[in-house]
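1. All I have is the shape, not the residue letters:
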């Protein structure tokens, strides 16, 4: 038998030995070619870049100036004008008799803030909150479990997004429900005498059905069937999780960020962005709003203070780079399509402005009143002072604060809403006494 024939007969052994040698060489290389060999194969943790962000100090002033109080009185005018006398619920936009659990939570925040600013006394605050709780207890729930996505403020009927009665409803929003639950936590902290009413209300809702394996689950109607879907993206998801945790619900996966976080550089600042799609069609976006709510209502934790600082600093950096005042968030618009997400990052690009359907509409970027007041209360920089000065034209003593100023034209975005005026009040209350979760009694 020739040497060549022997090689052929032994080829399987040779292949095995060669593979063994390659494997051994790889192990020796990983162990011996450096002190940190696994760094070349591990997936980097995106939170590490944000951990390097130096959180800005909070700017709690400890008192209210006369200017602050005048600004607060203008914001409170919105609620004096838009609360239904019969039900005690507030219109989501001026003179539009529809609301969601999100806007109802904003109204609760507005009441507590107005009380701290001494625009109303404790007795009036409790009466207003009690009326809201009473009406919430009368709502017909979607699928008999949780509040529908929208209700008529006068009749308490389930409605669609055009405010027309809907027999079945639209489903429930886990984020909206978490917002009203968070507001009820603030009520218990500031008005413990209302705790029995709060507990009775929440006991009548099937809150367990919207948390599955630590995640927040909403519902939609698709082809006549109820579909469950995970809700929340980085920022909103963690804020909502905190609200549920106030009442002992285990929203641990909603509060965590590592699985769904990426970092994008915007004006040289590392900004937190969600890796998941928004409404299944476009990359998720980053806006100011959830970080404002978190700081003003709960007070930041170590992580959210860094994230909020990055989100704010990217906006200030854009101003220094372009000379254009920047304070962006989601906002109602005074013209079609009447709502837009003005992002720090969204739809795959920085500073994109997106419609509900994901269409770009950058000409409608708004210097948002609520973002300006919120950032000014939280961080109180020279830049935020400049924002407040520029937005004085959005103040209407007869109606409340408008949404802001259209960046492209300098014209007023004249839509007037519950959310914006609630954030103004919460911001001014924060300047005086810190986050709403902190009892000042």
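-> Done, it's in. Worth saying up front: this structure is predicted, and the values here are computed from it rather than measured.
2. drop to CA atoms for contacts and neighbour counts, all remaining ones
-> OK.
3. How much space separates the residue nearest the centre of the chain from residue 429?
-> With distances taken as C-alpha atoms, centre = their mean, residue 290 lies nearest the centre of the chain, 2.6 Å away. Distance from residue 290 to residue 429, counting by C-alpha to C-alpha, to the nearest Å: 18 Å.
4. thinking again about what came up before, list the contacts for the residue nearest to the centre of the chain?
-> 235, 236, 239 (C-alpha atoms under 8 Å, 6 or more residues apart in numbering).
5. 10 Å - rerun?
-> 234, 235, 236, 237, 238, 239, 240, 296, 304, 308, 329 (C-alpha atoms under 10 Å, 6 or more residues apart in numbering).
6. Distance from the chain centre to the helix or strand harbouring it, please.
-> Assigned by DSSP states H and E, residue 290 belongs to helix 289-293. Averaging C-alpha positions (C-alpha atoms, centre = their mean, to the nearest Å) puts helix 289-293 5 Å from its chain's average.
7. ok, now stretch 418-425?
-> 14 Å.
8. Then stretch 309-323?
-> The answer for stretch 309-323 is 20 Å, by C-alpha atoms, centre = their mean.
9. again, but for stretch 126-143
-> 23 Å.
10. List the buried residues for that stretch?
-> 126, 128-133, 135-137, 139-142 (16 or more other C-alpha atoms under 10 Å).
11. again, but for stretch 48-58
-> 50, 53, 55, 56, 58.
12. Format those residues as JSON lines; extra columns: secondary structure and distance to residue 219.
-> Output for the buried residues of stretch 48-58, formatted as JSON lines (DSSP: H, G, I helix; E, B strand; the rest coil; distance: C-alpha to C-alpha, whole Å):
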{"residue": "50", "secondary structure": "helix", "distance to residue 219": "33"}
{"residue": "53", "secondary structure": "coil", "distance to residue 219": "36"}
{"residue": "55", "secondary structure": "coil", "distance to residue 219": "36"}
{"residue": "56", "secondary structure": "coil", "distance to residue 219": "38"}
{"residue": "58", "secondary structure": "coil", "distance to residue 219": "37"}
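13. structure B:
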């Protein structure tokens, strides 16, 4: 199964993708030129670096230095750090150090924001510890560098961390291509690779071009020249850059000055937020509201909220899903509950948002706790708002935090209004409310939407089912009898195997007489549930199992004895030579439950031991065997489930889901969403089977919450019952994988097929075949205590029952089931879910 592909540019869009900037069409002739020094690491020679930097400074040539913030060997007291910091402090307009994050260009918006935040903090720790000068901090905070990528993601997550300029460093000389993005970020891609050398005539620098000139020097190359000649080589290079023999004169700049020295229309956001004392009177609150309405009439947006208990920072919850009403305060964070990612939740359900912190600290960005830290300026005097803003933040985005008690007099209100109008009209600033400020900067791609939805719903979906009352128990037992009727009717009395699907219409009855090992595993689980529910006797159960086991002895191929890809249900030990790693996972899970059940203890041990399962696990990854070739299972959502099944039999296996370790809760969950987005649409199966069979892993537990929250939100907003999983249909392509697509915006209920044909990926096909899965409804009922689960179960119970088991699904558009079509997995999973519910053993998470 191949994943569907979606365009994931994020929310930003490029305005200038190639060629000239807007400056090309004017009469301005200076060529903006950047000189960049990379390769700075623990192997760099500090004396040689110092010679080059000092020489460039004497000649008036600005240079931007790229430093990898993961250089753990460096620190404020290292020779290289002292070399850089001394010169950056002495000549801040000529020497600048910015972080270099190699893979930034391939990151999604959330991880762009996280990487930029952490890189800037790590770089400042390397260079200055906790004592970075404010002017240097602001320069560093707006610029970052990375390597060029064949296909780069849009830089739509960077402005949340204050980044406005991105250098994409080439390995070899590449034509410069500037990009101006509509989120205010400029990205300069490419540049010319240069080595310092003598004589200077050896340089081949372009004389003129319509875009910025960017020259990259490597600190590693500085050792190629004798120390005594390094200064002369650096002087020659600087002079040739600054005073070319022909062409326009050069305007050499630091990377942080890119947008200020060209026609990129640089603008910043200035948030206006009023803070109220917790003991403010109604009269004071009313006065603030009147003043804010006056500001709004003059085009000056604002927000307000009560002061929080924190002395150094104000913390709030910012709603990102809907516009914030003028008269509604931002909720203080301290009044909100804590969720699975240690970030706050709104006090009302279903409110997308993010925790924010207004701090006078200069750093801003998305922290590991999923809190957006926003640089703020505390206004102490309404007369000096503009000066205070410029002194504290320069031209960077920031928020004005204004105590409401400063507005007691009409004179102060007038002065503040005039000051805010001056900021608005300075040609640089857009005055916005704090909630709007957050909405414009925070990453809003597909993955973060799923993440935030889950956070918003989490407090309301986390309860495990209660013990069924007498009426509910009776209803579940009746459902179990219906599901068991499929096996009673269609199991072959000679082989003990049950067909995969059955169409029992009078006009065209037919059975699909081949079953996969997944189907056989489901049959075994159905028998275990049936005997536990007293639908069959102990003797019947034992006799049925003893018939099935010889049929799955397996077949030897390429020197490996493995269970077969499929076997016939009407013949003894007859099937193909292939092997399916995912299907084997289902079979192994069933055989383990069989082996540990009191009525069949140890019955499957010899069968499993006979298989050469370790021979299909390569580098920890479970593989299938197709026509003798090993094929990885990692591009399927069954890989995690299969890995657990292999492990319970003592065979170590990896899972693509296991990316939570060593990260914050938010970072781990976002990583998991991205992994799943690359695999394809996710449904309830086999996700929820862990809860019934192994106990829920942290990865599956989180993904189950994501899927459940999306289905519940769909119902809340549209009234549609969506319950997606995999299952058969009675027309081509015969089997569908239905699920939530994580790398698509909103809630896309996608469909995938084994063949992955384009005709099965169209919107029309999706709308025609989207269905409510009968087995998934019972899985959710077993694992989630929610009114929606009960409603879904009732819907399926009323519409999907047939004379021989439950119909596989109910068409979402028509509301009708395939009334004469049922399958082994649907009825087995329903039996399994009912048995778990009545045993009260379904794991909560």
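-> Structure's in. What do you need? Given the structure is predicted, the values throughout are model-derived calculations rather than measurements.
14. tm score of chain vs chain?
-> The TM-score (TM-score structural alignment, normalised by the length of structure 1) is 0.79; 400 aligned residues with a C-alpha RMSD of 3.6 Å.
15. Which position in structure 2 pairs with the residue nearest to the centre of structure 1?
-> Matched to structure 2 by TM-score structural alignment, residue 290 of structure 1 sits across from residue 686.
16. And that match, how close does it get to residue 641 of structure 2?
-> Distance from residue 686 of structure 2 to residue 641 of structure 2, by C-alpha to C-alpha: 7 Å.
17. now residue 370 of structure 2
-> Counting by C-alpha to C-alpha, the gap from residue 370 of structure 2 to residue 641 of structure 2 is 29 Å.
18. Who has more neighbours out of the two?
-> Ranked by neighbour count (other C-alpha atoms under 10 Å), residue 370 of structure 2 and residue 641 place residue 641 first, with 25 against 21.
19. so is the more buried one in a helix, a strand, or just coil?
-> helix (DSSP: H, G, I helix; E, B strand; the rest coil).
20. what do we get in structure 1 for it?
-> In structure 1, residue 641 of structure 2 lands on residue 239 (TM-score structural alignment).
21. residues contacting its match?
-> 175, 178-179, 182, 232-233, 254-255, 290-295, 297-298, 304.
22. Narrow these to those in helices?
-> Cross-referencing those against helices under DSSP state H gives 175, 178, 179, 182, 254, 255, 290, 291, 292, 293, 304.
23. mind checking what the third one lines up with in structure 2?
-> In structure 2, the residue paired with residue 179 of structure 1 is residue 586, using TM-score structural alignment.
24. so how far is residue 545 of structure 2 from its match?
-> For residue 586 of structure 2, the distance to residue 545 of structure 2 - C-alpha to C-alpha - is 16 Å.
25. Check residue 449 of structure 2 too.
-> 47 Å.
26. What segments of the stretch 1-150 of structure 1 are helices?
-> With helices called from DSSP state H, counting those that start in this stretch, the stretch 1-150 of structure 1 shows them at 3-9, 11-32, 47-51, 66-82, 101-116, 122-138.
27. which of these is buried the deepest?
-> Comparing the helices of the stretch 1-150 of structure 1 by mean neighbour count (mean count of other C-alpha atoms under 10 Å), helix 101-116 comes out on top with a mean of 26.
28. which residues of structure 2 does it align to?
-> Using TM-score structural alignment, helix 101-116 of structure 1 pairs with 517-532 in structure 2.
29. how far apart are that stretch and its match in structure 1?
-> Its aligned residues in structure 1 lie a mean 0.7 Å from stretch 517-532 of structure 2 after superposition (mean C-alpha distance after the TM-score superposition for structure 1).
30. Pretty sure residue 607 of structure 2 sits against residue 550.
-> Yes - proximity of residue 607 of structure 2 to residue 550 meets the contact threshold set by C-alpha atoms under 10 Å, at 8.7 Å.
31. Of the helices of the stretch 1-150 of structure 1, which is nearest residue 225 of structure 1?
-> helix 101-116 (22.7 Å; C-alpha to C-alpha).
32. tell me what the closest one is packed against?
-> Applying 3 or more C-alpha pairs under 10 Å, 6 or more residues apart in numbering; DSSP states H and E, we find helix 101-116 of structure 1 packed against helix 66-82, helix 122-138, helix 174-190, helix 418-433.
33. quick one: which of the ones you listed is nearest residue 344 of structure 1?
-> helix 418-433 (18.6 Å).
34. That closest one vs structure 2, average offset?
-> Per aligned residue, helix 418-433 of structure 1 averages 0.7 Å (mean C-alpha distance after the TM-score superposition for structure 1).
35. give me the stretch of structure 2 that that helix matches.
-> Going by TM-score structural alignment, helix 418-433 of structure 1 sits over residues 824-839 in structure 2.
36. again, but for stretch 366-375 of structure 1
-> Against structure 2, stretch 366-375 of structure 1 falls on residues 771-780 (TM-score structural alignment).
37. how close does that stretch sit to structure 1?
-> Stretch 771-780 of structure 2 sits 0.7 Å off on average (mean C-alpha distance after the TM-score superposition for structure 1).
38. and the alignment partner in structure 1 of residue 622 of structure 2, helix, strand or coil?
-> With TM-score structural alignment as the criterion, residue 622 of structure 2 lines up with residue 216 in structure 1. Secondary structure assignment for residue 216 of structure 1 (three-state DSSP): strand.
39. Touching, residue 216 of structure 1 and residue 172? I think so.
-> No - when contacts are counted by C-alpha under 10 Å, residue 216 of structure 1 is not listed as touching residue 172 (11.2 Å).
40. residues shared between the contacts of the two?
-> 210, 228.
41. More neighbours: which of those two?
-> When neighbours are counted by other C-alpha under 10 Å, residue 216 comes out ahead of the other of residue 216 of structure 1 and residue 172, with 29 against 26.
42. For residue 194 of structure 1, see how far away that one is.
-> Residue 216 of structure 1 is 27 Å from residue 194 of structure 1, by C-alpha to C-alpha.
43. How about residue 35 of structure 1?
-> Counting by C-alpha to C-alpha, the gap between residue 35 of structure 1 and residue 194 of structure 1 amounts to 60 Å.
44. Residue 36 of structure 1 now?
-> Taking C-alpha to C-alpha, one finds residue 36 of structure 1 at 57 Å from residue 194 of structure 1.
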